[in-house]
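J.: below are the sequence and a predicted model for it; my questions follow.
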Amino acid sequence: MSEMTVSRVLRNRGDVSEKTRARVVAAAKRLGYVPNKIAGALASNRVNLVAVIVPSLSNLVFPEMLAGVDEVLADTPLQPVVGTTNYDPEKEERTLFEMLSWRPSGVIIAGLEHTEASRAMLAGCGVPVVEVMDVDGQPVDAAVGISHWRGGYEVGTEIVARGYRQVAVLGTSMEGDHRARKRIEGLERALHEAGTPPPEHITYAGWSGFAKGREMTAAVLERRPATDFLFYTNDLTGAGGLLYALEQGFDVGDGLGLAGFGSFSLLDGLPRKLATVDSRRRETGQVAARIVAGMHVFEGDDRHVEFAPSFLPGDTMRPRRA
């Protein structure tokens, strides 16, 4: 077997029979051989990596989006490499700089809000850039996800349609979580248009979880006992609030309504099914990966791919009024 044939197999180039390819791959595995992709990239100026940058891996929102990316790229030569930012725009800037220095073949990055330097790097990197999980803004290249403002607005209209009046919003205090902010803004607009009093606000620092939801729920109900609806900006805090309300004997649904955001299947075993909004995370990752891999065709000049957020009433809200 010639050196050229071995080189073709290891670089995945040229026509080589499947039998020959299998022999070369088997020999490489026995020897522990790993090709030098950096050397191979010198000619093309790119490596087969896709930079995927998200705020966190501990928040269940982002691993599900990443699963969608991986499902599509598994059938291509491209490999996702993940970096996290902790919702810190300066850290995002540093992470983006380092990942772009490897000359990836594409970038998938959460959100539309970035520092001026990050936007400049994204605009000048020369590869497909897909901003995911949000479409409320102008992308550098392409955007895929839902409108979080619209999702919040839909929750607000459902709250009003089901007769609730004294609303509280329980969410994160992290300034970098722009998607949570947009949900709240959409909800507040719907309440305002219906003449419902402005909602009470309570926030938490750090990462979301059941404990944060329980703490905030106890605090807001003690501070404003007349509250009849609690909107949590994510399902994890909502689940903690639901468990607290049930333990304390509240009439969940009819007397006290609750809703979260995100539609996490992990929470399907709760005593009541929490009202929520499906943010279409896996589909977002799948479409973003297709764009990076050159497999997606846009309709016209609009490079937004917007999914409709689906409201799911669950068992924690009254029926709609006739």
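T.: Here it is on my side, so go on. Numbering: from 1, shown residues only.

J.: from now on I want contacts and neighbour counts done on CA atoms only, so please keep to that.
T.: Fine.

J.: can you map out the strands along the stretch 201-322 of the chain?
T.: Using DSSP state E, counting those that start in this stretch, the strands of the stretch 201-322 of the chain run over residues 229-232, 257-259, 276-278, 304-307, 310-312.

J.: residues of the longest helix anywhere in the chain that come out buried?
T.: In the chain, taking DSSP state H as the definition, the longest helix is helix 178-193. Buried residues in helix 178-193, defined by neighbour count with 16 or more other C-alpha atoms under 10 Å: 178-191.

J.: just the closest of these to residue 200, please.
T.: Nearest to residue 200 among those, counting by C-alpha to C-alpha, is residue 188 at 10.6 Å.

J.: stretch 130-149: end-to-end distance?
T.: Using C-alpha to C-alpha, to the nearest Å, the span of stretch 130-149 from its first residue to its last is 20 Å.

J.: buried residues in it?
T.: By neighbour count with 16+ other C-alpha under 10 Å, stretch 130-149 contains the buried residues 130-136, 139-140, 142-149.

J.: in strands, which of the residues you listed appear?
T.: Counting by DSSP state E, the buried residues of stretch 130-149 place 130-132, 142-146 in strands.

J.: can I get these in a markdown table with distance to residue 154?
T.: Formatted as a markdown table, those follow (distance: C-alpha to C-alpha, whole Å):
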| residue | distance to residue 154 |
| --- | --- |
| 130 | 26 |
| 131 | 23 |
| 132 | 21 |
| 142 | 25 |
| 143 | 21 |
| 144 | 19 |
| 145 | 16 |
| 146 | 12 |
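
J.: put this next to the first one:
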Amino acid sequence: MAGVSEITASRVMRDRGPIRAETRDKVLRAVAATGYVRNGLAGSLASARSNLVGVILPSHTNNVFPEVMAGIGQALSRSGYQPVVGVTDYDPATEEALVRSLLAWKPAAMILTGLEHTRETRRMLETASIRVAEIMDIDNRPIDLAIGFSHLEAGRASARHLLARGYRRIGYVGHDLDADLRAAARLKGLVDQLGEAGAPLERRHLTGGASSVQRGRSGLGALLAQHPDCDVVVFSNDDMAVGGVFHAMAEGMDVPGRLGLFGCNGLDIGQALPKPLSTLRANRQRIGEIAVERIVMDDGPETGPAIIDVGFEIVAGATA
């Protein structure tokens, strides 16, 4: 119907190779007229690869990951590939099952969160002969490509910032750090830096479960009931810190005069508070974009495991 060869029609449908605009338009008009839908399964059988990119995230409720997915989605929209997304709820066994399921569909590449996986997950990815990007963390050796920032150094930088502000009686409120290994790494960096400065982190409260605004609010109340002398509290992330702000407001507590509050992630909700939250942030959308650019759109040679550090910044805010 379009008056072109099968190869040309195939290139248009797969968005591959140089195609003149008028030729593309003829093929797409024929597609619309016939209601044709490309058989992706047949294509993957012929090429031993699909146009799918597996994306595995730890959470769909944590406000960090929609930004990461926005970067992945925008970059993939320019590439002709489609994402297939799975959510682990921070469970390594669930991640392993998702990796096994997605690899069965012969994806072109995989994007996972973090560098810690089960032995079987790592084995499957190492033998899959596809590009693999591990995002959000660079504190260990990647399978192929790691894109993110050092959470250990982020914790240290947070400590240095607060010490420079004159704080010495520092407290911590966190969620389930056995599941959220990046939050645990930030805490380790914080503890190490404070210990080296002679201000050990002795005032802590862990709430258990996933992070949330409510857990941050109740967690700060519990911490202050046990350690009322805190002059600043670091939270495992901004969700928790926003809850801390709400606790302080409910108690009529002067922030930062009576108590400083410091988060991590730089979420919009924290910056929209009457007093913008003091926090730490990285460009999460750019992390997602780089992952796609490097493992899907970059035709350059593979040179072994590599790390891309996007860095982070301290947001001074007005709460600490």
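T.: Yep, it's here. These numbers were taken from a predicted model, which means no experiment stands behind them.

J.: superposed, what's their TM-score?
T.: Superposed pair, TM-score by TM-score structural alignment, normalised by the length of structure 2: 0.92. Supporting alignment: 317 aligned residues with a C-alpha RMSD of 2.1 Å.

J.: what's the local residue count around residue 114 of structure 1?
T.: Other residues near residue 114 of structure 1 number 18, with proximity taken as other C-alpha atoms under 10 Å.

J.: check contacts around residue 44 of structure 2.
T.: Counting by C-alpha atoms under 8 Å, 6 or more residues apart in numbering, residue 44 of structure 2 makes contact with 50-51, 106.

J.: what separation do you get for it and residue 19 of structure 2?
T.: Using C-alpha to C-alpha, residue 44 of structure 2 is found at 22 Å from residue 19 of structure 2.

J.: ok, now residue 252 of structure 2?
T.: Computed as C-alpha to C-alpha, the residue 252 of structure 2 to residue 19 of structure 2 distance reads 66 Å.

J.: next one: residue 186 of structure 2
T.: Counting by C-alpha to C-alpha, the gap from residue 186 of structure 2 to residue 19 of structure 2 is 49 Å.

J.: looking at residue 252 and residue 19 of structure 2, which one has more neighbours?
T.: Taking other C-alpha under 10 Å, residue 252 of structure 2 and residue 19 do not tie; residue 19 has more neighbours (14 against 9).

J.: leaving out sequence neighbours, find the closest residue to the residue in structure 1 that residue 223 of structure 2 lines up against.
T.: Alignment note (TM-score structural alignment): residue 223 of structure 2 maps to residue 220 of structure 1. Closest residue to residue 220 of structure 1 apart from its sequence neighbours, by C-alpha to C-alpha, 6 or more residues apart in numbering: residue 202 at 7.0 Å.

J.: do the same with residue 74 of structure 2
T.: Nearest to residue 74 of structure 2 is residue 289, by C-alpha to C-alpha, 6+ apart, at 7.2 Å.

J.: just give me the neighbour total for the one you found.
T.: For residue 289 of structure 2, the count of nearby residues is 19 (other C-alpha under 10 Å).

J.: what do we get in structure 1 for it?
T.: Correspondence of residue 289 of structure 2 to structure 1, assessed by TM-score structural alignment: residue 286.

J.: got it, and residue 54 of structure 2?
T.: Match for residue 54 of structure 2 (TM-score structural alignment): residue 51.

J.: how about residue 127 of structure 2?
T.: Using TM-score structural alignment, residue 127 of structure 2 pairs with residue 124 in structure 1.

J.: what residues are up against the counterpart of residue 249 of structure 2 in structure 1?
T.: In structure 1, the residue equivalent to residue 249 of structure 2 is residue 246, according to TM-score structural alignment. Taking C-alpha under 8 Å, 6+ apart as the contact definition, residue 246 of structure 1 lies against residue 252.

J.: one more: residue 39 of structure 1?
T.: Applying C-alpha under 8 Å, 6+ apart, we find residue 39 of structure 1 in contact with no residue.

J.: close enough to count as contact, residue 211 of structure 2 and residue 239?
T.: Yes: the pair residue 211 of structure 2 and residue 239 qualifies as a contact (C-alpha atoms under 8 Å) at a distance of 6.6 Å.

J.: which one of those two is surrounded by more residues?
T.: The neighbour count for residue 211 of structure 2 versus residue 239, taken as other C-alpha under 10 Å, is higher for residue 239 (26 against 23).

J.: quick one, helices of the stretch 151-300 of structure 1?
T.: Along the stretch 151-300 of structure 1, the segments classed as helices by DSSP state H, counting those that start in this stretch run 178-193, 210-223, 235-247, 281-292.

J.: buried sites along the second one?
T.: Burial within helix 210-223 of structure 1, assessed by neighbour count using 16+ other C-alpha under 10 Å, is assigned to 210, 212-214, 216-217, 220.

J.: distance of residue 152 of structure 2 from residue 95 of structure 2?
T.: As judged by C-alpha to C-alpha, residue 152 of structure 2 and residue 95 of structure 2 stand 24 Å apart.

J.: ugh, wrong one, I meant residue 163 of structure 2
T.: As judged by C-alpha to C-alpha, residue 163 of structure 2 and residue 95 of structure 2 stand 38 Å apart.

J.: and residue 126 of structure 2, by the same measure?
T.: Distance of residue 126 of structure 2 to residue 95 of structure 2, given as C-alpha to C-alpha: 15 Å.

J.: and the two? Which one has more around it.
T.: residue 95 (23 against 14).

J.: in structure 1, what residue corresponds to the more buried one?
T.: Residue 95 of structure 2 maps onto residue 92 in structure 1 when the alignment is built from TM-score structural alignment.

J.: helix or strand for its match, which one?
T.: Element membership for residue 92 of structure 1, per DSSP states H and E: helix 89-100.

J.: same question, residue 59 of structure 1
T.: Applying DSSP H and E, one finds residue 59 of structure 1 in no helix or strand.

J.: number of residues surrounding it?
T.: Residue 59 of structure 1 has 15 neighbours, counted by other C-alpha under 10 Å.

J.: so who does it touch?
T.: Residue 59 of structure 1 makes contact with 207-208, according to C-alpha under 8 Å, 6+ apart.

J.: returning to what we had before: show me which pair in the buried residues of helix 210-223 of structure 1 is furthest apart.
T.: Farthest apart among the buried residues of helix 210-223 of structure 1 by C-alpha to C-alpha are 210 and 220. That separation is 15.6 Å.

J.: and stretch 113-124 of structure 2, how far from the chain's centre?
T.: Put simply, stretch 113-124 of structure 2 sits 16 Å off its chain's centre (C-alpha atoms, centre = their mean, to the nearest Å).

J.: could you look up the SS state of the residue sitting furthest away from the middle of structure 2?
T.: Ranked by distance from the centre of structure 2 (C-alpha atoms, centre = their mean), the top residue is residue 3, with 46.1 Å. Three-state assignment for residue 3 of structure 2 (DSSP: H, G, I helix; E, B strand; the rest coil): coil.
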